[in-house]
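Trainee: Have a look at this prediction, sequence included:
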Amino acid sequence: MFDIDILEKGGVVMLILVGLSIYALGVIFYKVQQFITAGVFNTSYVDRTMQHVKQGELTAASQKVAGARGPVARIMRVAIECIMNRDMTIKSRESEIARVGSSELRYLESHMRGLEMVATTAPLLGLLGTVIGMVRAFSKLGEAGTRVDPSMLAGGIWEALLTTVGGLAVAIPAVAAYYIIDGVIEKVRSQMKDVTVQILALEDRFIRNEEEMAKAEHDRQRRELEDRERSIREALEEQEKAVESMRSSPKSSSTLRLLNPSYNRF
């Protein structure tokens, strides 16, 4: 068959390129299946959940994202749970969110290095096969001596260029697939960053509200204490005025002496 002839004429390099093409196709199909299974393309819940988050309805937001799949849904669940857990410090919340985000991105980026390797090395392997083929062609011409047939040189060059064609045929789809998949991953990374920033900004707002409420409570208690002290002072002043008034009245003085014998020393 013609395909078998091409493989035979391409030599070992062509066999390597065939192996790389099979690996690249496997990675591409795996990434498509991975994205579909993980729910990467389903982001309809994001806007509705963020509306609840912006309104401070964390319980409703948690319920909305509970049944959703995908890395964005998981980072949102973790971020909302961290915000609702008031026992966690700010540093521990950020560490937990960063850990989950890194785990999700590593999962999405699996086998991307291999696909990039195929896209990079396939053209170089094709060039290597061409150089090896050219060396063989000119070696045969040298062995032929004066009996050089132009068709011999043309046939050698044709066989040598097969590996270049094979390398480009493997590399071009691999490069295109790599950038398409990387674009999807970058979009997910951007969405994860956006929702995390918005949720953490909500946390800052909650902290400011709590600080304002604590300050308002402190001011209220201080005012109550001042009012109580003022009432006590006014009561004491009224009592002192009453005593002075009783002292200044002769009848009141007699009454005070009868009620309190120690008053005589005044």
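Mentor: Received it, and whenever you're ready, just let me know what you need.
Trainee: rest of the way, CA atoms for contacts and neighbours
Mentor: Fine.
Trainee: where exactly do the helices run in the stretch 101-250 of the chain?
Mentor: 112-144, 150-248, 250-259 (DSSP state H, counting those that start in this stretch).
Trainee: from these, which stretch is densest packed?
Mentor: Each of the helices of the stretch 101-250 of the chain was given a mean neighbour count from mean count of other CA atoms under 10 Å, and the largest, a mean of 18, is that of helix 112-144.
Trainee: That one - contacts with which helices or strands?
Mentor: Other helices and strands packing on helix 112-144, by 3 or more CA pairs under 8 Å, 6 or more residues apart in numbering; DSSP states H and E, are helix 2-38, helix 150-248.
Trainee: Distance from the first one to the middle of the chain?
Mentor: Spelled out, it's helix 2-38. When distances are taken as CA atoms, centre = their mean, to the nearest Å, helix 2-38 is centred 33 Å away from the chain's centroid.
Trainee: Okay, buried residues for whichever helix or strand comes after it please.
Mentor: Reading on from helix 2-38 to the C-terminus, the next helix or strand found by DSSP states H and E is helix 44-54. Of the residues in helix 44-54, those with enough neighbours to count as buried (16 or more other CA atoms under 10 Å) are Y45, V46, T49, M50, H52, V53.
Trainee: putting a second one here so we can go through both:
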Amino acid sequence: MTSRRSLLVLAMIAAVGLFVCLPAVEAADAAAGVNVVAKNVTISEIVEKGGKMLYVLAMASVVGLAMIIYLFYMLREDQIAPASLRRDILDKLKVGSLQDVRTACNYRPCSLADVTIAGLDFVESNSPVDPGLLKDVIEGEGGRQASSIQSQTQYLLDVGVIAPMIGLLGTVFGMVHAFNAVAFDLAKAKPMLLAAGVSESLINTAGGLIVGIPAMMFYAYFRGRASKLVSRLEVSSTEVMTGLLKLRNMKI
């Protein structure tokens, strides 16, 4: 099954590559008889032709890159529900050492530690402990932690949505400049200005897509990663709640 999927992916890549290359080949054949020397365009020239909106896209790309690095660091098991901390908490609950559990959580701050401390505070301030209320407390804190984890990925989604819109705005500005060149009587300079406006439009369109597409791809990846970490946090929180109830000689 895996090999079939791999072959399918390779076939899709080959098809896309062929689709992209064919127009270029046809254009090259059409221009074979024309004695024109194309000028290599540098990145600085592209930026200059792109206009001011390209600088806004550059800032959006910096924000997107910073968010990607941040999410790679934050959306890890060690930052949400470390397996070592979970084992340490459960071992200390088995021997009935609530203070040691609190110390371990304070030493290793993370989402699981916050959920555990919320449960400890409720158990220590309520005697006897109502299992239903303890469950509500732990689930409430777990829900807040899960919402915080998942909301972090939304900023990357914002970059992915806004960047193409900025590129589209730059496209509009470029077309306005192009049609202004047509509208005014600029003699021989008219074709050059028309081409400059169209070039500005295309550069901004490409810039918006170049920033937006990777941002959306990484958002999809981090969204799935966040969901998996939230699931692990829920499992660990349930184990902590069970340990607290057993400590108080109760059953769920």
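Mentor: Structure received. All figures in this text were calculated on a predicted structure; none of them were measured in a lab.
Trainee: TM-score of the superposed pair?
Mentor: Once the chains are laid over each other, their TM-score by TM-score structural alignment, normalised by the length of structure 2 reads 0.62; 206 aligned residues with a CA RMSD of 4.0 Å.
Trainee: Tell me which of the helices and strands packed on helix 112-144 of structure 1 sits nearest to S103 of structure 1.
Mentor: Between S103 of structure 1 and those, the shortest separation by CA to CA is 11.7 Å, and it involves helix 150-248.
Trainee: who does the closest one touch, helix- and strand-wise?
Mentor: If you count contacts as 3+ CA pairs under 8 Å, 6+ apart, helix 150-248 of structure 1 packs onto helix 2-38, helix 44-54, helix 71-84, helix 90-108, helix 112-144, helix 250-259.
Trainee: will you turn those into JSON lines that also has distance to R205 of structure 1?
Mentor: Supplementary listing: these in JSON lines, determined by distance: least, CA to CA, whole Å:
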{"stretch": "helix 2-38", "distance to R205 of structure 1": "32"}
{"stretch": "helix 44-54", "distance to R205 of structure 1": "10"}
{"stretch": "helix 71-84", "distance to R205 of structure 1": "11"}
{"stretch": "helix 90-108", "distance to R205 of structure 1": "13"}
{"stretch": "helix 112-144", "distance to R205 of structure 1": "39"}
{"stretch": "helix 250-259", "distance to R205 of structure 1": "64"}
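Trainee: and A177 of structure 1, which of the ones you listed is closest to it?
Mentor: With respect to A177 of structure 1, and counting by CA to CA, the nearest of those is helix 2-38 at 6.9 Å.
Trainee: just checking, what residue in structure 1 corresponds to N180 of structure 2?
Mentor: For N180 of structure 2, the equivalent position in structure 1 is taken to be S139, counting by TM-score structural alignment.
Trainee: what sits against that match?
Mentor: Contact criterion CA atoms under 8 Å, 6 or more residues apart in numbering gives no residues in contact with S139 of structure 1.
Trainee: what do you get for E211 of structure 1?
Mentor: With contacts taken as CA under 8 Å, 6+ apart, E211 of structure 1 has no neighbouring residues.
Trainee: rewinding a little: between the helices of the stretch 101-250 of structure 1, which one is closest to Q34 of structure 1.
Mentor: With CA to CA as the criterion, Q34 of structure 1 lies closest to helix 150-248 of those, at 11.1 Å.
Trainee: ok now the closest one, how far from the chain's centre?
Mentor: Remark: helix 150-248 of structure 1 is offset 11 Å from the chain centroid, using CA atoms, centre = their mean.
Trainee: now swap in stretch 47-62 of structure 1 and tell me
Mentor: Here stretch 47-62 of structure 1 shows a centroid-to-chain-centroid distance of 18 Å under the convention CA atoms, centre = their mean.
Trainee: ok, back up a step: make a markdown table from the helices of the stretch 101-250 of structure 1 and add distance to G11 of structure 1 to it.
Mentor: Listed next are the helices of the stretch 101-250 of structure 1 as a markdown table, based on distance: least, CA to CA, whole Å:
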| stretch | distance to G11 of structure 1 |
| --- | --- |
| helix 112-144 | 8 |
| helix 150-248 | 9 |
| helix 250-259 | 129 |
